[in-house]
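In: heads up, no residue letters with this:
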């Protein structure tokens, strides 16, 4: 086993722990029912193809990949889902 393998494993372990911690923090930030105001969307998402979709409370959501005139967009571009989804 090379030292590169150990480094990759350490990175994956650290990244996984950071992701779990971030997820736990997001879950405690409130429920979707308490978040009635529309979120502030990233400015880069404005003007893209598609529309805003409020998908809170849905079990599954479909996002089209390759939408738009050049096939380089997502539809819906702006998607609001429940915390922890």
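Out: Structure received. Remember, it's a predicted structure, so these values are computed and weren't measured experimentally.
In: Please count neighbours and contacts with C-alpha atoms only from this point.
Out: Noted.
In: tally of neighbours for the spatially closest residue to residue 78 that is not a sequence neighbour?
Out: Distance criterion CA to CA, 6 or more residues apart in numbering; nearest residue to residue 78, sequence neighbours excluded, is residue 52 at 4.7 Å. Residue 52 sits with 12 neighbouring residues when counted by other CA atoms under 10 Å.
In: dropping in the other structure now:
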């Protein structure tokens, strides 16, 4: 289960870093060379985020299909509190 947490954390970290890179580039204070390096890093982070989202979407789809195949059970309030 640690892998899932790491993956989610990795996504959040990548997204936060990407947002910071965008802010830095929008400031207009970078040289051309710095801008290109920052852009390159941003592309890599974008790909990382897209991969994580695609994997999550596939997992949700698999779980949804499994749920459709399973029979629904009525859950009473008494069974939940035990």
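Out: Cool, got the structure. As the structure is a computational prediction, the values presented were derived from the model and not from experiment.
In: quick one: TM-score?
Out: In this superposition the chains share a TM-score of 0.39, using TM-score structural alignment, normalised by the length of the second structure; 40 aligned residues with a CA RMSD of 2.6 Å.
In: The residue nearest to residue 78 of the first structure against residue 74, yeah?
Out: No: if you go by CA atoms under 8 Å, residue 52 of the first structure and residue 74 don't touch, sitting 11.4 Å apart.
In: helices or strands up against the longest helix anywhere in the second structure?
Out: As assigned by DSSP state H, the longest helix anywhere in the second structure is helix 32-69. Helices and strands touching helix 32-69 of the second structure, by 3 or more CA pairs under 8 Å, 6 or more residues apart in numbering; DSSP states H and E, are helix 2-27.
In: what angle sits between the helix it packs on and helix 32-69?
Out: 140 degrees (axes from the mean of the first three to the mean of the last three CA atoms, to 10 degrees).
In: Check the second structure and tell me which residue is nearest its centre.
Out: Nearest to the mean C-alpha position of the second structure, by CA atoms, centre = their mean, lies residue 11 at 4.2 Å.
In: How many residues are close by residue 19 of the first structure?
Out: Using other CA under 10 Å, residue 19 of the first structure is surrounded by 12 other residues.
In: check which helix or strand covers it.
Out: helix 3-27 (DSSP states H and E).
In: For the next helix or strand after that helix, name the packing helices and strands.
Out: Remark: after helix 3-27 of the first structure, the chain's next helix or strand is strand 52-54, criterion DSSP H and E. Strand 52-54 of the first structure sits against strand 78-80, with contacts defined as 3+ CA pairs under 8 Å, 6+ apart.
In: For the strand it packs on, name the packing helices and strands.
Out: Taking 3+ CA pairs under 8 Å, 6+ apart as the contact cut, strand 78-80 of the first structure packs with strand 52-54.
In: So which elements touch the helix or strand just after the strand it packs on?
Out: Beyond strand 52-54 of the first structure in the direction of the C-terminus, DSSP H and E gives the next helix or strand as strand 64-67. In terms of contacts (3+ CA pairs under 8 Å, 6+ apart), strand 64-67 of the first structure is packed against strand 73-75.
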